[in-house]
Structure formats: structure tokens, C-alpha cells
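> no sequence on hand, only this structure:
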């Protein structure tokens, strides 16, 4: 996912440079060179579209696998999200191919694909967080409150990371729906460039938060063990016992 984020960023920088080059040549009256530069920009746009489709397969595939594991490796639970992901892939590929054929960018071609992406992520969020909540409900009366707090933290991480991604797509769709001014075009470009980064950052946030949580737990545990194993602590414990 880090590699995908870097590739998307590199493509967006290249597309921006080509756009400015096209504008400069147009002002200078060099129409032939400007069209040549524009064709290279279209190729990079198509590459970015297909890369986004592949990126979506990886990120949503990871989410589906996580849901599959949490549900005790029950393959039936993943059928609906998998079908939704396949539909998203087909729609995204069709939109990218039309972009390639027409040589222009019609953001309306991607609306269904992004709507299916939202549906896929909402379904996975509900299944995953719902399953963890159900497990927490069963053990809340047995386990220590600190353990149940861990369940709450996991649910919050899943919902927060999924919500960030869904909100970014919703903002993009709103901008596309209001495609009638220059401000709308700028907003579409900004949200479209941000979606791949958020797509990759959201799952990484979970990994970072889980890793930092483990580090804190390990530090606390090692601190307790060190204090228990020190001579001064042992003397204090023995004196209290006596």
C-alpha cells in the first residue's frame, strides 16, 4: 500500500507538470507541441485510473480477508463483499477503458464504481465491527474491564478508518454532481487525487495504532517486571508480607 501511494503521488506530480506544460505551449501558440504534450497526459491519466483499480483490489481484498478471519474463517460471510468488489472492479475498468478510447476524462463514468466502493466498505465495516461487538457482548461480564476496552478500541479503529475513506469518496461524488463551475473542476481534481492516498493510509492507520498500542503494553509490562525483579522491590514485598 505504501508503494501504491508513492506511485499515485508520482503520477499526479507528472500529470500536473504536463498540464502546466500544455498551458504554457498553448499560450505560446505552439499548438502541435501542445497536443503532443496533452496526449502524454492522457496516457498518464489512464495509467492512474487502472492503478487505482488494482489498488482497490489490494485494499478491499485485505479488508475482506480481515473480515474472513474475524468471522472464524467462514467463507459465506465474504460472498456479498466479494461480489461487490468484483462489480467495482468491472465498473472501474470500464470507466478507465472509456477514458482511453475517448481521450478525455468524464468523471460521471466512475460514479457507479465509487458508489460500489462505498457499499463494499460499509458492508465490511458492519460485518467486522459487528462481529467484534458481538464477541465483546458475550465476554464483557467475564473479562477484566481493560480487556473489554481493547474490544472497543478495535471497533473504533475499524469504523474510523472506513469512515475516512467513505467520506473522501462522498465529497468527490458531490463535486462531480455539481460539475458546472471552475471551482467544481478544481474540487474534483483535489478529491480525485486524495482518494488513492486515503485508500492506502486508512488501513495503515490501523496497523500503526495497533503497533503503538502493543509498544505501550510491552513497555508497561516490562516496567512492571523490572520493578518486581529489582532487589529493592523484592525487599519491599517481603517486608509487607512479614
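Here it is on my side, so go on. The shown structure was predicted, so the numbers you read here are calculated from the model rather than taken from an experiment.

> from here on, contacts and neighbour counts on C-alpha atoms
Fine.

> list the buried residues of stretch 2-21.
For stretch 2-21, the neighbour count (16 or more other Cα atoms under 10 Å) marks 4-5, 8-9, 11-12, 15, 18-19, 21 as buried.

> excluding its backbone neighbours, what's nearest the residue most central in space within the chain?
Residue closest to the average C-alpha location in the chain (Cα atoms, centre = their mean): residue 199, at 2.5 Å. Once flanking residues are discounted, residue 199 sits nearest to residue 165: 6.0 Å by Cα to Cα, 6 or more residues apart in numbering.

> pretty sure that neighbour contacts residue 203?
No: judged on Cα atoms under 8 Å, residue 165 makes no contact with residue 203 at a distance of 9.6 Å.

> so for those two, which residue has more residues nearby?
residue 165 (23 against 20; other Cα atoms under 10 Å).

> what sits against the more buried one?
By Cα atoms under 8 Å, 6 or more residues apart in numbering, residue 165 lies in contact with 195, 198-199, 202.

> one more structure, for comparison:
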């Protein structure tokens, strides 16, 4: 969301020209990248019927795309309008029209509310995707989900309260203390979202690494490379969004050194959707198969799922008689590899 900056910063040449150029320019670059990613995800989801939970992931990605892109576009609209009024203020040395527009324009208020609320909703869906992956790997018991659910719920509630306080300040044209409270809450939401996203991604990656120990030892270096790619992919997706939020907060706090009020909220609004979409796309492009080119090894990873047209006993026999080329797995390895494969297919 837009922020309030001192007159000499906001209405300088840097503040008037660089803020919309950098913020909106970066947003347009990420938007083009996001549209390409989303189009490819939709294409692969529609053409590859074997993808696990295809409809669920497609629904999540579509909702994320609509919410995050809408939030970014509305935020860009606010940024451009503020730049226009700011340029007029810099020329006339009078900021009254800008302040009147910011506090009295119904259009500006509605757009700002929608931008913030849509971003929070997109963040909720991204958190739900992370929580779903976490529950598949760690279990869906109350004990395993209690802390992550409470942390994610509190984070998004704080963000909504921050948006509402900012809106109340605009409507009432209240004192700086109210504005400061809303800004602090929204910044707290950014920090909590960055921490939650990165920690959950680490826990998911760590669980995949732990469950893959026996399959990796039994099936050789090719499986090791496969799961290294899976783990790195999960960590990257969490780090991208967290790094964007941290950069956004760091730049906002460094106003005095920059000399102008740069705001990366537009980039953050898009990254909340880009990060999970990118991991779905990389999986759709066949990361699993490219990491493990041997078809016999791929078949061993799916020994827990009965092939079409055969009974359960035939499936079990098929699993045991597969040529591993490096020996057979133990009974415990069956359980762990099967659980991990199902987890990978469901979560990634």
C-alpha cells in the first residue's frame, strides 16, 4: 500500500519521477513474467492428466493469479495517480490538491482498500498452499498443525487490521498516531509473512530430505540428485517471497538515505503468487523425470500405487520383482519411499 513521506522527499524530482518509474516498471516486468508462468501452468494442467491433485492446484493457482494481479494493478493505479498529483505539487509548490485527493476522493479510498484486502487474500491462499504441503508431509493431526495454523491466522489478521486502520485514518483524516499504528501493523504483517513462509518451506524441505534417506541409500546417486532438486526447489519458492518482503521493508525504512519514497508493495503483491506458481510449473515440466532418467528406478518409486487393470496382490508382486540394479529395498524402505513419493506428488 502507499506510504506517507515528507514533503521535500515526495515532491522532489526524484520522488516524482523515480518512484512510479521504478515501482510500476518493476511491477510490469514481474507481471509479464507471471502471465507467462500462469499460462504455462494452465496449459500443462490441462494437457497432463496424470498430475496429482491437478484440479486443486489449478484452482489455487488461478485464485492466486486473479487476486495478486488485481492487487498489483490497483496499487499501480494509486501510485501513478499520486505521481501525477505529486508532479503538479512539485511544479506549483502546493500539495493541497494531492492531500485533498488522498483524503476525500472516494475512488482513491476504494482502490486503496481493495488493493490491500486483495493482497491479504492472496497471501491467505499462498499460506494455505504451504500449510497443505506441510500437513501432507508432517501429518494432519492437531498437534502437528496447531502452531502453523495459529501463526498464519494471526499474521493475516494483523495485516487486515493494519489495512483497516489505514483506511480509517484516511476517512477521518485523523492524527499521525493512528496512521503510524496502521503502518506498524502492516509492516509487522510483512515481517511475519516472510518468517512464516521461509520457516514452513524449510520444514517441508527438511521433511522431504528426512523421508528420502532410505530410498536415497538404496537407489543410488540418481535418486540423491532428484531429491536435492526437490529440496532446493521448495526452499527457493519460500525464499523468493520472503526476500521480496524483506527488501520492501528495508527500502521503506531507508527513506532518509534514498531521498525518495520508493515502495515495492507492487512487486510483493505479485511475488505472493509467482513463488508457488513457479514451483508448480517446474514440477509440470518434468523435474522428476529429468532428475531420474532411468525408467526402472522411476517405476520403483511408485511401487505403492497399483497399476491400472491389476489387483492389489499383483501390484505388490510387481513392486517386489522390479530390478533395482543395486539390490532390493528393506521393508522399512518400502514404507518410507511410498510415503515420500505420495508426499512429493501431492505437495509439489
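Looks like it arrived, so ask away. Because the structure is a prediction, the values reported are computed rather than measured.

> sorry, back to before: now for the contacts of residue 165 of the first structure, which pair is the farthest apart?
195 and 202 (10.5 Å; Cα to Cα).

> in stretch 91-111 of the first structure, which residues are buried?
91-96, 98-100, 103, 105, 107, 109-111.

> among the residues you listed, which lie within helices?
Per DSSP state H, helices hold the following members of those: 91-96, 98-100, 111.

> now, which of these sits nearest residue 37 of the first structure?
residue 100 (15.8 Å).

> hang on, that closest one packs against residue 46?
Yes: counting by Cα under 8 Å, residue 100 of the first structure touches residue 46, with 6.0 Å between them.

> give the aligned equivalent of the residue nearest to residue 199 of the first structure in the second structure.
Counting by TM-score structural alignment, residue 165 of the first structure lines up with residue 241 in the second structure.

> distance of its match from residue 346 of the second structure?
For residue 241 of the second structure, the distance to residue 346 of the second structure (Cα to Cα, to the nearest Å) stands at 22 Å.

> on that earlier part again, please identify the helix or strand for the match of residue 165 of the first structure.
Counting by DSSP states H and E, the element that carries residue 241 of the second structure is helix 221-253.

> following that helix, which helix or strand comes up?
Downstream of helix 221-253 of the second structure (by DSSP H and E), the next one is helix 255-258.

> in that following helix, what's buried?
By 16+ other Cα under 10 Å, the buried positions in helix 255-258 of the second structure come out as residue 255.

> which part of the first structure matches whichever helix or strand comes after that helix?
Next along the chain after helix 255-258 of the second structure, taking DSSP H and E as the criterion, comes helix 265-284. The aligned range for helix 265-284 of the second structure in the first structure is 192-211, by TM-score structural alignment.

> the matching stretch vs the second structure, average offset?
Following superposition, stretch 192-211 of the first structure is found to deviate from the second structure by 0.7 Å on average (mean Cα distance after the TM-score superposition for the first structure).

> check the offset of that stretch from the chain's centre.
5 Å (Cα atoms, centre = their mean, to the nearest Å).

> what does it contact?
1-2, 4-5, 8-9, 12, 52, 55-56, 59, 157-158, 161-162, 164-165, 168-169, 172.

> re earlier: dump the ones in helices among the buried residues of stretch 91-111 of the first structure into TSV; add distance to residue 68 of the first structure as well.
Output for these, formatted as TSV (distance: Cα to Cα, whole Å):
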residue	distance to residue 68 of the first structure
91	24
92	24
93	26
94	29
95	30
96	30
98	34
99	35
100	36
111	28
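
> wait, residue 69 of the second structure sits on residue 31?
Yes: Residue 69 of the second structure is in contact with residue 31 according to Cα under 8 Å; the separation is 7.4 Å.

> one step back: report the two of the ones in helices among the buried residues of stretch 91-111 of the first structure separated the most.
Longest span within those, Cα to Cα: 100 and 111, 17.0 Å.

> residues in contact with residue 88 of the second structure?
Per Cα under 8 Å, 6+ apart, neighbours of residue 88 of the second structure: residue 94.

> in the first structure, what residue corresponds to residue 44 of the second structure?
In the first structure, residue 44 of the second structure lands on no residue (TM-score structural alignment).

> what strand or helix carries residue 44 of the second structure?
helix 13-47.

> that helix: how far from the chain's middle?
Put simply, helix 13-47 of the second structure sits 15 Å off its chain's centre (Cα atoms, centre = their mean).

> what's the answer for stretch 16-31 of the first structure, then?
Using Cα atoms, centre = their mean, the offset of stretch 16-31 of the first structure from its chain centre is 34 Å.

> just stretch 118-125 of the second structure next, same as before
10 Å.

> which bit of the first structure covers that stretch?
On the basis of TM-score structural alignment, stretch 118-125 of the second structure is assigned to residues 51-58 in the first structure.
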